[in-house]
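Student: Starting from these lines, generate the structure:
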Amino acid sequence: MSETVRKRGSTGYFLLIPGVLWLALFFVVPLYSLVATSLFDPSGSDLNGYEMTYHWANYTDAIQSYWQPLVRSLAYGALATLLCLLLGYVLAYAIAFKAGRWKNLMLVLVIAPFFTSFLVRTLSWKLLLADDGFIVNTLQAVHVLGADGRLLATPVAVIAGLTYNFLPFMVLPLYASIDKIDHRLIEASSDLYANPFVGFFKVTWPLSLPGVVSGTLLTFIPAVGDYINAQLLGSPNQRMIGSVIQSLFTDANDYPAAAALSVILMVLIVGMVLFYVRRAGTEDLL
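Tutor: Purely as a prediction, here's the structure:
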């Protein structure tokens, strides 16, 4: 009997080998290369290219030079995540409790944008928010925007693009969490003389927190590192850290600075995620 158990245990380890090799090849090795590049001598060498000198000043130089895009990216990502949460929670709640036989169709509509290229979707927003477009003309007609007002190349356009593109990442975890809530608990809160507002924050909201935490993480992390929306919908004044890193890698060929910024962004996001998950206190994610 013990021999059979031992064989089953070894089989499990063998099954882990492909996954471990995949992670080592496509995560550990690139991560090591990125960190190593961030410590190269930024002056380089004409003959040998960059040399490893453990130049830690690359990090301080990167922060001093590009702290504004870094802070802007965190702010845009946070605002887009908040908007996704507000819009996505209402939508997920409606699908879970109100859609009835239309539930599957509405879920398909939520993920339907994924069947189109991310780039095409963002370009569509560029057309919608154009200066002579329907949205701008309507806002000018109701005097929300001035005669020369515009939406394109503004923070509003960038955040709107981020919100639209990452909204499904918020809706799906929220739906999965809300759909599992026993509706009888909500009915019990009303039986105990709780109005809908109190019942929501005492019953529905706490039970949906795992979906809230998952959705905000799935939205915030890619939104902060995104550069397509800022590139197409914004201007140099709305430049995000992803655009800076891409430019340093491909245009300026400043690999140490680009790698240092990438590591800084990664460490910041990991630290914020750990703090957020701890503070959220959801046992399903810890």
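Student: going forward, measure contacts between C-alpha atoms and count neighbours the same way
Tutor: OK.
Student: so how far is stretch 251-270 from its chain's centroid?
Tutor: Centroid separation for stretch 251-270 versus its chain: 18 Å, with C-alpha atoms, centre = their mean, to the nearest Å.
Student: Give me the contacts around that stretch.
Tutor: 34-35, 37-42, 58-59, 61-63, 70, 221, 244-246, 248-249 (C-alpha atoms under 8 Å, 6 or more residues apart in numbering).
Student: can you check stretch 206-221 too?
Tutor: Residues outside stretch 206-221 that contact it (C-alpha under 8 Å, 6+ apart) are 77-78, 80-81, 84-85, 166-167, 169-178, 181, 269, 273, 277, 280, 282, 284-285.
Student: Which of these fall within helices?
Tutor: In this view, these that belong to helices under DSSP state H are 77-78, 80-81, 84-85, 166-167, 169-178, 269, 273, 277, 280.
Student: So which residues of the stretch 51-200 of the chain form helices?
Tutor: With DSSP state H, counting those that start in this stretch as the criterion, the stretch 51-200 of the chain has helices at 57-97, 103-111, 118-128, 134-141, 155-178, 183-191, 196-199.
Student: Go through those helices and name the closest to residue 225.
Tutor: helix 57-97 (7.3 Å; C-alpha to C-alpha).
Student: helices or strands next to the closest one in the packing?
Tutor: If you count contacts as 3 or more C-alpha pairs under 8 Å, 6 or more residues apart in numbering; DSSP states H and E, helix 57-97 packs onto helix 103-111, helix 155-178, helix 209-225, helix 241-250, helix 255-280.
Student: Please spell out the PyMOL selection for the buried subset of the ones in helices among the contacts of stretch 206-221.
Tutor: Those of the ones in helices among the contacts of stretch 206-221 that count as buried under 16 or more other C-alpha atoms under 10 Å are selected in PyMOL with:
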select buried, resi 77+78+80+81+84+85+166+167+169+170+171+172+173+174+175+177+178+269+273+277
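Student: For the comparison step, fold the sequence that follows:
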Amino acid sequence: YAWMGLLNNYGVINNILMWTGLIKKPLQLMYTDLAIYIGLVYSYLPFMILPLYATLERMDLDLLDAAQDLGASRTQAFWDITWPLARAGVIAGCLLVFIPAMGEYVIPYLLGGPESLLIGRVLFDEFFVNRDWPLASSVAIVLLLLLVVPIVFLQRAQAKNAEGAT
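Tutor: Predicted structure coming up:
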């Protein structure tokens, strides 16, 4: 609800922009894709940061010092050391964000208005507004497949890595 107050036509953002003279009339920020993206990022960013932080905190910083001592630039050290060690946290964070965000229907409803068509919103509308259970069930199966496929690929990749490590 806070984002609705910030993004509406006479909300805080538009008032500040008009007060500073950057715009003459309010921008249409509510009921746009941008509003949905802002709401989703705001809601799910902690679920991405937490596993990434946990992974990076366990990283041995002496590895970066050793890479720089051996002549690696900061960019090379990032791509050769930090990125491979952080990859598991990035993947875990992506899954923690992807799975609930795919089924999200409240944020698109509040910030995107009736024109927004995210799969969670379509599923909600078909079940509870249109009462079209066969179509809603089909959409739910599609959503389930969209959620299961990345998890299966991740598990197979982890199994290959485990086999390669032994």
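Student: TM value for the aligned chains?
Tutor: Here the TM-score for the pair of chains, by TM-score structural alignment, normalised by the length of the second structure, is 0.85; 161 aligned residues with a C-alpha RMSD of 2.3 Å.
Student: ok, back up a step: mind putting the helices and strands packed on helix 57-97 of the first structure into JSON lines with distance to residue 201 of the first structure?
Tutor: Shown next, in JSON lines, are these (distance: least, C-alpha to C-alpha, whole Å):
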{"stretch": "helix 103-111", "distance to residue 201 of the first structure": "24"}
{"stretch": "helix 155-178", "distance to residue 201 of the first structure": "13"}
{"stretch": "helix 209-225", "distance to residue 201 of the first structure": "11"}
{"stretch": "helix 241-250", "distance to residue 201 of the first structure": "36"}
{"stretch": "helix 255-280", "distance to residue 201 of the first structure": "15"}
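Student: Of those helices, give the one that comes closest to residue 128 of the first structure.
Tutor: Here helix 155-178 is closest among those (C-alpha to C-alpha), at 10.1 Å.
Student: Return the mean post-superposition distance for the closest one against the second structure.
Tutor: Once fitted to the second structure, helix 155-178 of the first structure is off its aligned match by 0.7 Å on average (mean C-alpha distance after the TM-score superposition for the first structure).
Student: just stretch 241-248 of the first structure next, same as before
Tutor: Relative to the second structure, stretch 241-248 of the first structure is 1.5 Å off (mean C-alpha distance after the TM-score superposition for the first structure).
Student: whereabouts in the second structure does that stretch align?
Tutor: Stretch 241-248 of the first structure corresponds to residues 119-126 of the second structure when matched by TM-score structural alignment.
Student: What is the distance between the matching stretch and the centre of its chain?
Tutor: The answer for stretch 119-126 of the second structure is 19 Å, by C-alpha atoms, centre = their mean.
Student: go on, stretch 64-76 of the second structure?
Tutor: Chain-centre distance of stretch 64-76 of the second structure: 31 Å, with C-alpha atoms, centre = their mean.
Student: Need the contact partners of stretch 64-79 of the second structure.
Tutor: With C-alpha under 8 Å, 6+ apart as the test, stretch 64-79 of the second structure has contacts from 81, 82.
Student: what about it, how long is it end to end?
Tutor: End-to-end distance of stretch 64-79 of the second structure (C-alpha to C-alpha, to the nearest Å): 11 Å.
Student: residues of that stretch that come out buried?
Tutor: For stretch 64-79 of the second structure, by 16+ other C-alpha under 10 Å, it's 64, 67, 77, 78.
Student: can I get those in a markdown table with distance to residue 110 of the second structure?
Tutor: Formatted as a markdown table, the entries for the buried residues of stretch 64-79 of the second structure read as follows, by distance: C-alpha to C-alpha, whole Å:
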| residue | distance to residue 110 of the second structure |
| --- | --- |
| 64 | 45 |
| 67 | 49 |
| 77 | 43 |
| 78 | 40 |
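Student: and which of those is nearest residue 24 of the second structure?
Tutor: residue 78 (45.1 Å).
Student: Trace that closest one over to the first structure, please.
Tutor: With TM-score structural alignment defining the correspondence, residue 78 of the second structure maps onto residue 200 in the first structure.
Student: Can you tell me which of the buried residues of stretch 64-79 of the second structure is nearest residue 2 of the second structure?
Tutor: Using C-alpha to C-alpha, residue 78 is the member of those that lies nearest residue 2 of the second structure, at 37.2 Å.
Student: Can you give me the distance of that closest one to residue 57 of the second structure?
Tutor: Distance, residue 78 of the second structure to residue 57 of the second structure, by C-alpha to C-alpha: 15 Å.
Student: Residue 223 of the first structure pairs with which position in the second structure?
Tutor: Under the alignment (TM-score structural alignment), residue 223 of the first structure pairs with residue 101 in the second structure.
Student: Return the residues in contact with that match.
Tutor: Residue 101 of the second structure is in contact with 40, 44, counting by C-alpha under 8 Å, 6+ apart.
Student: and it, how far is that from residue 43 of the second structure?
Tutor: For residue 101 of the second structure, the distance to residue 43 of the second structure - C-alpha to C-alpha - is 9 Å.
Student: try residue 81 of the second structure
Tutor: 30 Å.
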